[in-house]
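Asker: structure, please.
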Amino acid sequence: MKNPLPRAVGCAMLLLASFTSTFTHATDITPAETKAIAEEGYIYGLPIVMNYATMYDYAVDKNSGQYKAPFNHIHNMHNVFSYKDTAIVSPNSDTPYSLMFMDLRSEPIVLSVPTVEKPRYYSVQLIDNNTNNFGYIGSRTTGSEAGNYLLVGPDWKGMTPPGIKKVFRSQTQLLFVIFRTQLYNPADMPNVEKIQSGYATQPLSAFLKQPAPPAAPAIDFPKFDKDLVKTDFFKYLGFALQFAPATPEEVAIRAKLARMGIGADKDFNFQDLSAEQKTAVVEGMQAGHTKVLDAVNHLGTQINGWNIVSSGGDAAFYDGDWLKRAAIAQAGIYANDAEEATYPMAKILSDGTPLDGSKHNYTITFPAGQLPPVNAFWSVTMYDGKSQLLIKNPVNRYLINSPMLPDMKKNADGSLTLYVQKDSPGTDKESNWLPAPNDLIYMVMRLYWPKTENPSVLPPGKGTWSPPAILKIN
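Answerer: This next block holds a predicted model:
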């Protein structure tokens, strides 16, 4: 989906074999209450902590191996994601990314985009620290023309300045911006780079040619890694909450967390709890994680073995349903709104049998005239079924997408068959080969800017178009 789960918050970290954190006071609540709050708090906080992991890797720790750029600076990737990229799970390998974490504490930021000639698709996804999509710039929403857009924090009360096309308000002071620019083929990369060079940001004061306001205080970011998150999940959550004023739907859960010493102005201290309460916290988090995994398996509608998920959304889309938000983040953090991209995902055959490249070969056949109905483009991407990461393969092919159609072979009846297997199907079929792992398989179909007229995949799981069944061929 997702676009994607940060490396530092993989499933292994959530087994919580050991949990020694920091907690301030909770001796006045029973172990049963402690377990219930830890469970609900874990579900509420998982996307927030996952986002912090990505932010730390991309914008804070220059030695992370995944570092991109400091806050308020755009990092343009002149390549698509490969098996070497491990910070985000289920990464999109269709579009070169430009990425930026943004800090709006001192003043708003002006984000500028160049003209992007049709039919090339591009999008700028605006995501707050809670993983809510609070706006889009791009082909679908604002068109292909150049423009300046203002990104403001939750407390900004200024007027829209001249020269600004639209104001986008984040509910959090820190946020993440994901630019996607369509790449037609490898030779097209210079054209993508030219567009990327036109993406720009500047403080509002610089845009208005006015003196800058005082700088915000430096942030002392707590070190993040997969071992520390086992011990300090709620410490990371409390840290992140200081940049996110509570919205009305968050008041209740934040009050519960505060009873356990978890919050923006608190320092969670696990050691102050009794042994019974420590056990309750661990059990609560484990129960929360079990619920998240179960919710992932029930996120969407099963059609032909594909799970068509409703994708991500804004705060109103989640409406306080923290389990839905956590499940979408676990399935692929930073998922687009369904109207921007819809994601059928497959791990099983129609009969429920897991897809396993070590045991079987598979095919996916689109009947003639029934390719995915999109305004932009579509793709089918292969991932390792356990890690949800791209897999190394002999042809360096991680996906098949619609720009590749001219080089693919259609069947005599006009249908298109994809060969999903670990070994080459033969030189005559290799153009249609989607290399699979020698293990469990996870596939994501991405439908960018899906059509709304029939046939359509929208609304997700209830549309008039469905992905074809995956068939076992040996």
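Asker: from here on, contacts and neighbour counts on C-alpha atoms
Answerer: Will do.
Asker: quick check: what element follows the lengthiest helix in the chain along the chain?
Answerer: The longest helix of the chain (DSSP state H) is helix 31-55. Downstream of helix 31-55, the next assigned helix or strand under DSSP states H and E is strand 75-76.
Asker: that following strand: how far from the chain's middle?
Answerer: Computed by CA atoms, centre = their mean, to the nearest Å, the separation of strand 75-76 from the middle of its chain amounts to 17 Å.
Asker: same question, stretch 230-246
Answerer: What separates the centre of stretch 230-246 from the centre of its chain is 19 Å, taken as CA atoms, centre = their mean.
Asker: could you do stretch 364-377 as well?
Answerer: That offset, for stretch 364-377, works out to 24 Å (CA atoms, centre = their mean).
Asker: ok, residues contacting it?
Answerer: The contact list for stretch 364-377 (CA atoms under 8 Å, 6 or more residues apart in numbering) reads 119-121, 378, 401-403, 413-420, 447-451, 455-457, 465, 467-471.
Asker: please pick the buried ones from the residues you listed.
Answerer: Taking 16 or more other CA atoms under 10 Å as the criterion, what is buried in the contacts of stretch 364-377 is 121, 378, 401, 403, 416-420, 447-451, 455-457, 465, 467-471.
Asker: among those, which ones are in helices?
Answerer: Going by DSSP H, the helices hold none of the buried ones among the contacts of stretch 364-377.
Asker: quick one: the helices in this structure, in order.
Answerer: Assigned by DSSP H, the helices in the chain fall at 31-55, 189-196, 204-207, 228-241, 251-259, 275-297, 315-318, 322-332.
Asker: and of these, who's closest to residue 348?
Answerer: Nearest to residue 348 among the helices of the chain is helix 275-297; the distance by CA to CA comes to 11.1 Å.
Asker: name the helices or strands packed onto the closest one?
Answerer: helix 31-55, helix 322-332 (3 or more CA pairs under 8 Å, 6 or more residues apart in numbering; DSSP states H and E).
Asker: one more, so I can put them side by side:
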Amino acid sequence: MRYWISALALGASLGSAHAATLDQQQAKALAQEAYVFAYATVEHDKVLSAIAAKLPFNRLYSEPRLLGPQDNKVVSPNNDTFYSRALLDLRAEPQVLQVPVVKGRYYSFQLVDMRTDNLDYIGTRATGDQAGRYLIVGPDWKGKVPSGFNAVIRSPSRLVFLLGRTEVKGEADQKDAAQLMSGYVLQSLSSVTGSVAPAALQPLQLPTYQDTKQGPAQALFSTFNALAPLHQWSTREQKKLERFAAIGVAPGAVFQAPADLSEAITQGAEAGREQVRTASSQISVEQQGWLRSPTNVGKFGDDDLTRAAVAWRYIYANDPVEAVYPMALHDAQGQLLDGRHAYRLHFAAGQLPPVSAFWSLTLYDGKTQLLAANPIQRYALGDRSPGLQYDADGGLTLILQPDAPAQHSNWLPTPEGPFNLLLRLYLPKGGVLDGSYRLPTIARVEP
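Answerer: As a prediction, the model looks like this:
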């Protein structure tokens, strides 16, 4: 780690000489661009640093409980699955994930790099329901892959976030789901093969997360500089970083804005944050209140703005083939969803979500993007919810309002003030993926 930082910092010092050629407007524009580029990596640090503070690297932690309003480390968490998580430090050697036979239940392990791209998946869709062993390799490992592995997953990041989801089919199913999770095992390659472990490296020290949505926007650059050496940047990304070095944004460097450009860089960072915030509410073309998931979610490429917007609104979104997340901020008339009003969300007959796994509708507080506390502790409704009452024609109407209605089983309580909705479609079928599926209508009910 120390070698990477010192070497890259040298490059940063050379690049910063170009600051003399920037005028105020150019510096502001460059800072705005750098903010958008860096945002997802820095927002990722919220989870990385929180986990690292409680859990050793390369240790899998499976938590057999459904998340609630008190869980504030990840925006827009689901209330459908148990989570497993681990931070894979791949600097010294690869890690191995072993999974058991999983039949009749959806599960997945999503591997996320430092750019918040999804590297690959292990689970129901990607690898099937049989037991398997999977080798996860960082960019510095040059060893020969031993026999006995179902697949090799290669990462450009030296630190990988492993995020597992195990379906829970209701209250009575939680014990069985928890038992299954005990079969997930994470080990180092040397432990699996019985070989000599490589020499221990200096422990990783992740920067303390600073809220990206509050405080000085340019604080993001300090965190990015500290995290950036953990990723092997592509040639195209390196060219961007070479330009950003002129304003002090460089892997391994201590962020220091050139004195004569400091105010312009401050303004540019603030403009970048506003650009990301705005984009997070305009992720796609809105259709009757719904914003469909971008088609490049999880594999963003050079689309830095969509990458940042997704990280702002619902970080760690799945690849579309794994799950699709249409989001609603407005009703069908274009009015902001607000708990002061009552709504009816209606799936027309024949238009229940076409999925191979399951679907759910989750409600979030519009200000925090966290689950909204309510007296009955109900945060989502979906095809596994007990007692749902379907319409006479086979459609489904869900009730969104603060007070309990007569049809209690179809009620999703709303908070005071604005809220938004995520419709999660796990293993979506063709109509969802090609955009032809008709999303449900959200109609305000007048008193």
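Asker: thinking again about what came up before, let me have the helices of structure 1 in CSV, extended by mean neighbour count and distance to residue 161 of structure 1.
Answerer: CSV is the format used below for the helices of structure 1 (neighbours: other CA atoms under 10 Å; distance: least, CA to CA, whole Å):
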stretch, mean neighbour count, distance to residue 161 of structure 1
helix 31-55, 24, 30
helix 189-196, 17, 25
helix 204-207, 16, 9
helix 228-241, 23, 30
helix 251-259, 17, 33
helix 275-297, 20, 43
helix 315-318, 15, 26
helix 322-332, 26, 34
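Asker: mind checking the helices and strands packed on helix 275-297 of structure 1 for the one nearest to residue 260 of structure 1?
Answerer: The minimum distance between residue 260 of structure 1 and these falls on helix 31-55, with 7.4 Å, by CA to CA.
Asker: would you check the span in structure 2 matched by that closest one?
Answerer: With TM-score structural alignment applied, helix 31-55 of structure 1 matches the range 24-48 in structure 2.
Asker: how close does the matching stretch sit to structure 1?
Answerer: Stretch 24-48 of structure 2: mean distance to aligned residues in structure 1 after superposition is 1.0 Å, counting by mean CA distance after the TM-score superposition for structure 1.
Asker: off-centre distance for that stretch?
Answerer: Remark: stretch 24-48 of structure 2 is offset 17 Å from the chain centroid, using CA atoms, centre = their mean.
Asker: coming back round to it: what would the helices and strands packed on helix 275-297 of structure 1 look like in CSV with distance to residue 167 of structure 1?
Answerer: Shown next, in CSV, are these (distance: least, CA to CA, whole Å):
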stretch, distance to residue 167 of structure 1
helix 31-55, 23
helix 322-332, 25
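Asker: among those helices, which is nearest residue 89 of structure 1?
Answerer: helix 322-332 (6.4 Å).
Asker: now that closest one on structure 2. Mean distance?
Answerer: Here helix 322-332 of structure 1, set against structure 2 after superposition, deviates by a mean of 1.2 Å using mean CA distance after the TM-score superposition for structure 1.
Asker: what ranges does the stretch 251-400 of structure 2 have for its strands?
Answerer: Along the stretch 251-400 of structure 2, the stretches classed as strands by DSSP state E, counting those that start in this stretch are 286-287, 290-291, 323-324, 327-328, 342-347, 359-365, 380-382, 396-401.
Asker: same deal with the stretch 101-250 of structure 1?
Answerer: Secondary structure of the stretch 101-250 of structure 1 by DSSP E, counting those that start in this stretch: the strands cover 109-113, 122-128, 133-138, 147-152, 166-169, 174-181, 200-203.
Asker: out of the ones you listed, which is the most enclosed?
Answerer: Mean neighbour count, computed with mean count of other CA atoms under 10 Å, is highest for strand 122-128 among those, reaching a mean of 24.
Asker: find me the equivalent region of that one in structure 2.
Answerer: Under TM-score structural alignment, the match for strand 122-128 of structure 1 in structure 2 covers residues 107-113.
Asker: select, out of the helices and strands packed on helix 275-297 of structure 1, the one closest to residue 227 of structure 1.
Answerer: The closest of these to residue 227 of structure 1 is helix 31-55. By CA to CA, the value is 12.0 Å.
Asker: if we can go back for a sec, nearest to residue 177 of structure 1, of the helices of structure 1?
Answerer: Residue 177 of structure 1 lies closest to helix 31-55 among these, at 11.1 Å (CA to CA).
Asker: tell me what angle the closest one forms with helix 275-297.
Answerer: Per axes from the mean of the first three to the mean of the last three CA atoms, to 10 degrees, the angle that helix 31-55 of structure 1 makes with helix 275-297 is 60 degrees.
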